[in-house]
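Enquirer: sequence plus the predicted model coming up.
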Amino acid sequence: MSSAETATRRPSAGLALLGSELSVLFRRRRTWAMLAAVALIPILLAVALRLSSGTVEPGEGPPFLDRVTQNGLFVGFTAMVVAIPLFLPLTIGVVAGDTIAGEASLGTLRYLLVSPAGRIRLLLVKYAGAAAFCFVATLTLIVAGAVIGASLFPIGPVTLLSGDVISVPESAGRSVLVACYVSVSLLGLCAIGLFISTLTSVPVGAMAATVVVSVISQILGVLPQLSWLHPWLFTHYWLGFAGLLSQPLDASTFADNALLQGGYILVFGALAYGRFASKDILS
């Protein structure tokens, strides 16, 4: 086979591998169970508020909670704030921790590497699958929040944090931006989970370690004695999407967050490759 034919086949082989990875990921019952659990967060929140006889005072509970009964579109925003510290990292930890360790535990990793996949390509495909789950999970939460909010509460123009009022279609666009922001925030955790997954053939251990790293980072982020470290923690900007709910829209934090997560992706991606490239799998 000529080098030109090989070069032509390589991109198509990578796309086929990615398609196979996404198909396997989103056909798993575990994946759908986690997405259903994520969708339950805004549903339970909205139902609890609907059945509650009392009113929520401003500043009481999670951000935006006091606005939910006036406008159901705030259900998704409130649920996102509730889900970011634990529920979303938990699902991401399960998916990212299973990327390599899951294949190793099943004995399928060696067969994947016997095919023309290559270790770099396999790592990229596994990471892309975990990243895709990030976006699907956050969009699921936002969409479920919008649906249950519209079902149980009035829907109308949204008053932003800056005091400006925007239309319902524009608020839907802001919701998608928030979902994208949170998805990008979780990409660094995906890279950490991918690296941890290369260290073991026990997927449960990799999943648990990824979630623990997330918890530790959040704990370090609230200690004032470590304020010098806070801007370097991958969880630092997780709740920093307030600028997306202001007028004019402020995307500066989005850019800072993306830059930080990109750094984690590069560092832990390199570590994952360094470990995976030297790992004896085929023997």
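Expert: Structure received.

Enquirer: okay, CA-based contacts and neighbour counts for the rest of this
Expert: OK.

Enquirer: got the contact list for stretch 116-132?
Expert: For stretch 116-132, the external contacting residues (Cα atoms under 8 Å, 6 or more residues apart in numbering) are 13-14, 17-18, 21-22, 25, 92, 95-96, 99-100, 113, 183, 187, 190-191, 194, 273, 276-277.

Enquirer: for that stretch, which residues meet the burial criterion?
Expert: Using 16 or more other Cα atoms under 10 Å as the test for burial, stretch 116-132 gives 117, 121-132.

Enquirer: on that earlier part again, any of the contacts of stretch 116-132 buried? List them.
Expert: With burial judged by 16+ other Cα under 10 Å, the buried subset of the contacts of stretch 116-132 is 14, 17-18, 21-22, 25, 92, 95-96, 99-100, 183, 187, 190-191, 194, 273, 276.

Enquirer: ok, now which ones touch residue 18?
Expert: 125-126, 128-129 are the contacts of residue 18 under Cα under 8 Å, 6+ apart.

Enquirer: no wait, residue 104
Expert: For residue 104, the contacting residues are 110, 201-202, by Cα under 8 Å, 6+ apart.

Enquirer: of those residues, which belong to helices?
Expert: Using DSSP state H to define helices, the subset of the contacts of residue 104 located there is residue 110.

Enquirer: please enumerate the strands of the stretch 51-200 of the chain.
Expert: Taking DSSP state E, counting those that start in this stretch as the test, the strands found in the stretch 51-200 of the chain are 158-159, 165-166.

Enquirer: what packs against the last one?
Expert: In terms of contacts (3 or more Cα pairs under 8 Å, 6 or more residues apart in numbering; DSSP states H and E), strand 165-166 is packed against strand 158-159.

Enquirer: likewise for the first one?
Expert: Packing contacts for strand 158-159, counted by 3+ Cα pairs under 8 Å, 6+ apart, involve strand 165-166.

Enquirer: and stretch 186-204, how far out from the chain's middle?
Expert: Averaging C-alpha positions (Cα atoms, centre = their mean, to the nearest Å) puts stretch 186-204 14 Å from its chain's average.

Enquirer: what does stretch 119-137 give?
Expert: The answer for stretch 119-137 is 11 Å, by Cα atoms, centre = their mean.

Enquirer: just stretch 205-222 next, same as before
Expert: How far stretch 205-222 lies from its chain's middle: 14 Å, per Cα atoms, centre = their mean.

Enquirer: next: stretch 179-187.
Expert: Computed by Cα atoms, centre = their mean, the chain-centroid distance of stretch 179-187 equals 5 Å.

Enquirer: how about residues contacting that stretch?
Expert: Stretch 179-187 is contacted by residues 84, 89, 92, 131, 134-135, 138-139, 142, 234-235, 237-238, 241, 254, 257-258, 261, 265 when judged by Cα under 8 Å, 6+ apart.

Enquirer: included below, for side-by-side comparison, is a second structure:
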Amino acid sequence: MASELTVLFRRLRTWAMLLALAAIPILIAAAVKLTSRPATPGRGPLFLDRITQNGLFVAVTALVVSVPLFLPLTVGVVAGDTIAGEASLGTLRYLLLAPAGRVRLLLVKYTGAVVFCAAATATVTTAGALAGVALFPVGPVTLLSGDTIDVGESVVRSLLIAAYITVSLLGLSAIGLMISTFTDVPVGAMAATVVLSVVSQVLDNLPQLDWLHPWLFSHYWLGFADLLRQPISWTSFGDNALLQAGYIAVCGAVAYGKFSTKDVLS
């Protein structure tokens, strides 16, 4: 496992994606700071109009902006490369010479993708917090329920939101791993994973498909608003975790079924 994470985080591509994610909250904070006109409530991303009043909202706003596209894009690149990347380099056959076999390899590759999900979300959250503290005043936060919490508790809420989004991306990671077992072309697996994330969000916005929405892996991605109420409502967190667990189980089973019979020695 350690060697897999070492390889993942030694790649320039990984650090380039993390730096690009870190740039998102910095650009948001700089744009708000430099503009002479305050943001109109209801216009732009959620919480954008509150940034000038409290810099702690930079991180949350950046996460709202990143969830639909930027985070799934980076996760899709990493997850899609898990197996297909090794196959394209010709190293997959050597990895399978170890006695642990294919199941362990799948678990190690998926764990690496999960760690990247956490790192990507943490990057956006940390960069947003630092940019907010540097450019705007920081103080007690008014929640969506109208209650006010101190700075310490607001930091805890931000960490909970980051954890929520990390969990949200686990199903997409499993999908990427599954697709990666079907091809030796990593770019194809990456593209398919990202396209599926976009398709899922498009379908989730079609009222004619209300019956399908609870089954889409992206359905609860923006449900973390419940963590900004007093008291915290854990319903969305639980529903989201259960949905992602279902995708992990199904996609993991399909990935195992395909990979266990995949000819990688010819």
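Expert: It's in. This one's a predicted model, so the numbers in the text were calculated from it and none came from an experiment.

Enquirer: could you quantify their similarity as a TM-score?
Expert: TM-score for the superposed chains, counting by TM-score structural alignment, normalised by the length of structure 2: 0.99, backed by 266 aligned residues with a Cα RMSD of 0.6 Å.

Enquirer: closest one of the contacts of residue 18 of structure 1 to residue 73 of structure 1?
Expert: Of all the contacts of residue 18 of structure 1, residue 129 has the smallest distance to residue 73 of structure 1: 29.5 Å, by Cα to Cα.

Enquirer: and the longest helix seen in structure 1 against structure 2, how far off on average?
Expert: Longest helix in structure 1 by number of residues (criterion: DSSP H): helix 119-152. Here helix 119-152 of structure 1, set against structure 2 after superposition, deviates by a mean of 0.4 Å using mean Cα distance after the TM-score superposition for structure 1.

Enquirer: residues in structure 2 aligned with that helix?
Expert: Aligned by TM-score structural alignment, helix 119-152 of structure 1 falls on residues 102-135 of structure 2.

Enquirer: save the buried residues of stretch 116-132 of structure 1 as JSON lines, and put in distance to residue 175 of structure 1 too.
Expert: Converted to JSON lines, those look like this (distance: Cα to Cα, whole Å):
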{"residue": "117", "distance to residue 175 of structure 1": "37"}
{"residue": "121", "distance to residue 175 of structure 1": "33"}
{"residue": "122", "distance to residue 175 of structure 1": "33"}
{"residue": "123", "distance to residue 175 of structure 1": "31"}
{"residue": "124", "distance to residue 175 of structure 1": "29"}
{"residue": "125", "distance to residue 175 of structure 1": "28"}
{"residue": "126", "distance to residue 175 of structure 1": "28"}
{"residue": "127", "distance to residue 175 of structure 1": "25"}
{"residue": "128", "distance to residue 175 of structure 1": "23"}
{"residue": "129", "distance to residue 175 of structure 1": "23"}
{"residue": "130", "distance to residue 175 of structure 1": "22"}
{"residue": "131", "distance to residue 175 of structure 1": "19"}
{"residue": "132", "distance to residue 175 of structure 1": "18"}
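
Enquirer: of those residues, which is the nearest to residue 230 of structure 1?
Expert: For those, the closest approach to residue 230 of structure 1 (Cα to Cα) belongs to residue 131, at 23.9 Å.

Enquirer: and the closest one, how close does it get to residue 91 of structure 1?
Expert: As judged by Cα to Cα, to the nearest Å, residue 131 of structure 1 and residue 91 of structure 1 stand 12 Å apart.

Enquirer: kindly report the same for residue 223 of structure 1.
Expert: From residue 223 of structure 1 to residue 91 of structure 1 the distance is 25 Å (Cα to Cα).

Enquirer: quick one on the thing from earlier: what's the most buried one of the strands of the stretch 51-200 of structure 1?
Expert: Of all those, strand 158-159 carries the top mean neighbour count, a mean of 20, counting by mean count of other Cα atoms under 10 Å.

Enquirer: state the distance from residue 143 of structure 2 to residue 154 of structure 2.
Expert: Going from residue 143 of structure 2 to residue 154 of structure 2 by Cα to Cα gives 9 Å.

Enquirer: the more surrounded of the two?
Expert: Set side by side, residue 143 of structure 2 and residue 154 show more neighbours around residue 154, with 20 against 16, by other Cα atoms under 10 Å.

Enquirer: the more buried one -> structure 1?
Expert: With TM-score structural alignment as the criterion, residue 154 of structure 2 lines up with residue 171 in structure 1.

Enquirer: burial measure for the equivalent of residue 81 of structure 1 over in structure 2, as a count.
Expert: Using TM-score structural alignment as the criterion, residue 81 of structure 1 maps onto residue 64 of structure 2. By other Cα under 10 Å, the residues close to residue 64 of structure 2 number 18.

Enquirer: check residue 5 of structure 1 too.
Expert: 9.

Enquirer: tell me which element it falls in.
Expert: helix 3-27 (DSSP states H and E).

Enquirer: now the match of residue 154 of structure 2. Nearest residue, chain neighbours left out?
Expert: residue 158 (6.6 Å; Cα to Cα, 6 or more residues apart in numbering).

Enquirer: now the helices for structure 1?
Expert: Using DSSP H, the helices of structure 1 run over 3-27, 29-51, 74-83, 87-97, 101-106, 109-114, 119-152, 168-185, 187-197, 203-221, 252-277.

Enquirer: okay, the last one sits on what stretch of structure 2?
Expert: With TM-score structural alignment applied, helix 252-277 of structure 1 matches the range 235-260 in structure 2.

Enquirer: what residues sit buried inside the matching stretch?
Expert: Neighbour counts over stretch 235-260 of structure 2 (16+ other Cα under 10 Å) mark 236-237, 240-241, 243-245, 247-248, 250-252, 254-256, 259 as buried.

Enquirer: now do stretch 48-63 of structure 2
Expert: Under the neighbour-count criterion of 16+ other Cα under 10 Å, stretch 48-63 of structure 2 has 48-52, 54-63 buried.
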